[in-house]
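S.K.: Next input, structure requested:
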Amino acid sequence: MKKPSALTVKLIFIGIIVILLLIGNTMIKSKLEDREYAYNTALRSISESAGGKFKSEGPVIVIPYEQTVYTKLPNGEEKKEVNRLHKFISPESLSYKANLETEKRTVGIYSAPVFSGDLSVKAEFEIEEFSSQKYKLDEAFLLFSISDRSLQNKPVFKINGKSHEVYLTSVTGFSGIASDIKLEKGKISFESDIKIRGALSFSTGVDATDTSLSVTSDWVSPGFTGYDLLPDRHEITEKGFHAEWSIPFADKNAGHSIGFDFIDPVNVYKKLDRAVTYGFLFIIVPFIVLFLFEAFARINLHPLQYLLSGAACVLFFLLLLAMSEHISFGLSYILASLAAGLSTSSYIASISKKKRFGFVMSGVFIVLYAYLYLSLKSEDYALLIGSLFAFIVVTLLMFFTRNGILFHHGEDGISEEEQPVQSDHSDC
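M.R.: Okay, here's the model as predicted:
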């Protein structure tokens, strides 16, 4: 049985090392998931303490009434059952105006934005004439749906210009603050100024035929997607943002919502997750370069040296994760890339006894880390950048091996040997 060549054995060892390093990269990704879970747990804790996600609906006018249902029993008798129900009257026009200020709250090393501010609500109702025999008009009330945890004061409702005290109540589908109201046919106006608080997001319902919302905040990274309607106008500056929604004709029973999320621009975990996804490149590409060094420069590297070089590349991601939780992502990236790139390049220069190999490896790492950073900054073009990079790597590998390389293992290790093809016949 033919004994496997030294090249085959080395390739097998390198393949095993690659698999081990990929397993290590997977373990780093698992650690990243653990840290992200801890971050999200801290985020929820801060959010719940600050009132949670802010959401309001209404206001609506609620009129109780009773409905009698007769059910025929098997013995022929009729069972009478009286159900208490509610009729909801939505406003014809509704406008919100919010002015919000934010601050960072921390739990351990994690922080999240919370907000507080003023919410001004104005609405107009068109009331038709109701039968006092069916509806309990003397029990009608005006309800604004909002969580009591979102309130920083006990607001006052102004109904037709008169101030009314409020109380907490709930009916089917709604809960919030309410005030008794005397129903009269015609227009009813409502307004209130409410001091609110919350975290993570701010949203209101589109509960009128004509609804508008105006928001001013000092937060610089609002997220408007994820809601039924985008703002008609918005302006984002380094001091905050202003956004306006106008829905002049809408189905007030459709359950639409408008608002925004407080996006945390320093949340590095999504960037880190995408970075670790490219970890295999930081193993494969340096190994290809090292193998080409062996092929062309007649040096012999031990598999352990491949392992240590690859381990330094993989630990780059662990360093990036650890440092980015305490300092900015950009600075963390620079420090981690310098640590991994310089240590590996100097190691290669030392074991090969040739400084130029260290410089070549440094150039490879500059290209790798620049590519990764560009991919992280350009999420929409990550696939295009990655495809071009992979194509360039394969093309360069084809170029360097274009003459056909024959390897043999001798006393001096792996070396290159090119043999010309000789004919068996002489020219006649």
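
S.K.: Could you use CA atoms for every contact and neighbour count after this?
M.R.: OK.

S.K.: thought residue 81 was touching residue 72?
M.R.: No: look at residue 81 against residue 72 with CA atoms under 8 Å: they stay out of range, at 11.2 Å.

S.K.: Tell me which residues are up against stretch 143-156.
M.R.: Stretch 143-156 is contacted by residues 50-52, 54-62, 163-166, 168, 174-179, 192-198 when judged by CA atoms under 8 Å, 6 or more residues apart in numbering.

S.K.: another one to check against the first:
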Amino acid sequence: MENTNKPQQNKFGNWIKTSITARMLMVGFLVIILLIPLSFINGLIKERAYRQTDVVNEINEKWGNNVLVYGPILKIPYKTYSETKTFNEKTKTYFKETKTHINHAYIFPESLKSEVDVKSKTLNRGNFESAVFTTNMKFSGHYIQTDLKEKDIKNEDIIWDKATVIIKTSNLKGIKSEMLLKLNNNSYAFQTNFNDGSKNYHLDVLETGFIDALDISTKENANFSISMTFNGSKQIEIIPIGKITTMQMTSNWADPSFMGNYLPNDETKEISQTGFKADWKVLHINRAFSQQHLNTIPNLNQFAFGTKFMVMVDEYQKSERSAKYGFLVIALTFLIFFLIQTLSKIDIHPFQYLMIGLALTMFYTLLVSISEHSNFLKAYLIAGISVIVLITLYSKSILKTFKFPLFIGLSLTALYTFIYVIIQLENYALLVGSIGLFLILSIVMFVSRKIDWNNG
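M.R.: Model prediction:
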């Protein structure tokens, strides 16, 4: 039995060694097998990224979340009347009863100017960090004479001595300074627990005490100014409630992402490695809401604009993008060994292919683990050099020459450099990647032209 099986085993082994088709099938099978550890590595990267997201959210929750400012809004109570008829059974007559109701009008300023100065920094917890900021926001502007006749409200029905000013914000917790409204020659402090008149309290609204609103009804303009300081993260936005709204934002953040319905003016926008400066101007004809509203404050978040302060591509995103090219790296490396084996007639065992493939997958675990303690470039260099040196030395023991291992080392260096360049690019990644793959395909076609594919 043993003598019968040995010829069959030798025949199969010789077929693997001598047949180009058999070697191609073997290499393809090993590439597919190595997709299993690559999938686990991708899962590891995503798990670490989710962990980072949780830590960042926890840091931001304690420091301060995104900043959205909606205001200042003039809140003026007014009277409305309703009449009811009641039938008297004894007298067989109707008598009328008039009830008085208190409602509120919300008036937006005629002009709103905002000056925003943002100082960003990073907070660390373990291996993770979050970008946060402290911003000083100064608002100024003016209200014009308040007239609600267009809303069918008479001046004598307006309760001027009960008027207040309110500001809505998404980040009450992040406020780090006392807030005072300066209206004409008077100052008013803000307080929380805003009541919308229906016994519902809103914790995201600040409201002053009663203001001297009679001045607003009699004077041509009522000037105001407010200063507030926030600890926040992620983004800063305001809602353009002024008939003319302007905002100037300066920051030491080098990678701003302007967001919302309105972009800053290109003529005055400046972005450099030390920060940015941007100016916005929004007119009332640019947005679809009026300056006066009755009974409720409208939800105008869709009209907000501002800046996002987030890392464009963080370390885990770069690692994940790098791992997506894992299949390409393994396939091209195996292709190089396959061409060397076919052209030079050097025997390479499937186990040796497998060891080379596992070494290539180790690059990504090294990259993720090192990048948690250093920046991505250093991690990429350390992981890349380690894997290239390992495979080059291992190739020397397999191929028994210097020229082929040297060629393999240079090829891997070029391949990892090519992938790093693609990872760093945003707008041109697809273009550069397509050109690179076309050049690689051209080289492979040129080299493989000498192979006799009919032999096996």
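
S.K.: Could you get me the TM-score between them?
M.R.: TM-score of the superposed chains, computed with TM-score structural alignment, normalised by the length of structure 1, equals 0.86; 403 aligned residues with a CA RMSD of 2.9 Å.

S.K.: circling back: of the contacts of stretch 143-156 of structure 1, which belong to strands?
M.R.: 54-62, 163-164, 168, 174-179, 192-198 (DSSP state E).

S.K.: And the helices in structure 1, which stretches?
M.R.: 6-49, 269-277, 281-297, 303-324, 329-352, 355-377, 382-400 (DSSP state H).

S.K.: What count of nearby residues applies to residue 159 of structure 2?
M.R.: 16 (other CA atoms under 10 Å).

S.K.: From residue 104 of structure 2, how far out is it?
M.R.: 10 Å (CA to CA, to the nearest Å).

S.K.: Next: residue 428 of structure 2.
M.R.: From residue 428 of structure 2 to residue 104 of structure 2 the distance is 54 Å (CA to CA).

S.K.: Neighbour count for these two, which is higher?
M.R.: The neighbour comparison of residue 428 of structure 2 against residue 104 (other CA under 10 Å) goes to residue 104, with 21 against 11.

S.K.: Find the residue closest to the alignment partner in structure 1 of the more buried one in space, skipping its chain neighbours.
M.R.: Residue pairing (TM-score structural alignment): residue 104 of structure 2 is matched to residue 86 of structure 1. Excluding the flanking residues, the one nearest residue 86 of structure 1 by CA to CA, 6 or more residues apart in numbering is residue 64, at 4.4 Å.

S.K.: Return the residue of structure 2 aligned against the one you found.
M.R.: By TM-score structural alignment, residue 64 of structure 1 lines up with residue 77.

S.K.: contacting residues for its match?
M.R.: 102, 103, 104, 105, 158, 159, 160, 162, 163.

S.K.: Adding distance to residue 372 of structure 2 as columns, could you present those in JSON lines?
M.R.: What follows is the contacts of residue 77 of structure 2, written out as JSON lines (distance: CA to CA, whole Å):
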{"residue": "102", "distance to residue 372 of structure 2": "60"}
{"residue": "103", "distance to residue 372 of structure 2": "57"}
{"residue": "104", "distance to residue 372 of structure 2": "54"}
{"residue": "105", "distance to residue 372 of structure 2": "54"}
{"residue": "158", "distance to residue 372 of structure 2": "62"}
{"residue": "159", "distance to residue 372 of structure 2": "61"}
{"residue": "160", "distance to residue 372 of structure 2": "60"}
{"residue": "162", "distance to residue 372 of structure 2": "57"}
{"residue": "163", "distance to residue 372 of structure 2": "55"}
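
S.K.: Out of those, name the ones that lie in strands.
M.R.: Using DSSP E, these in strands are 102, 103, 104, 105.

S.K.: Surely the third one and residue 195 touch.
M.R.: No: contact status for residue 104 of structure 2 versus residue 195: not in contact, 11.3 Å apart, counting by CA under 8 Å.
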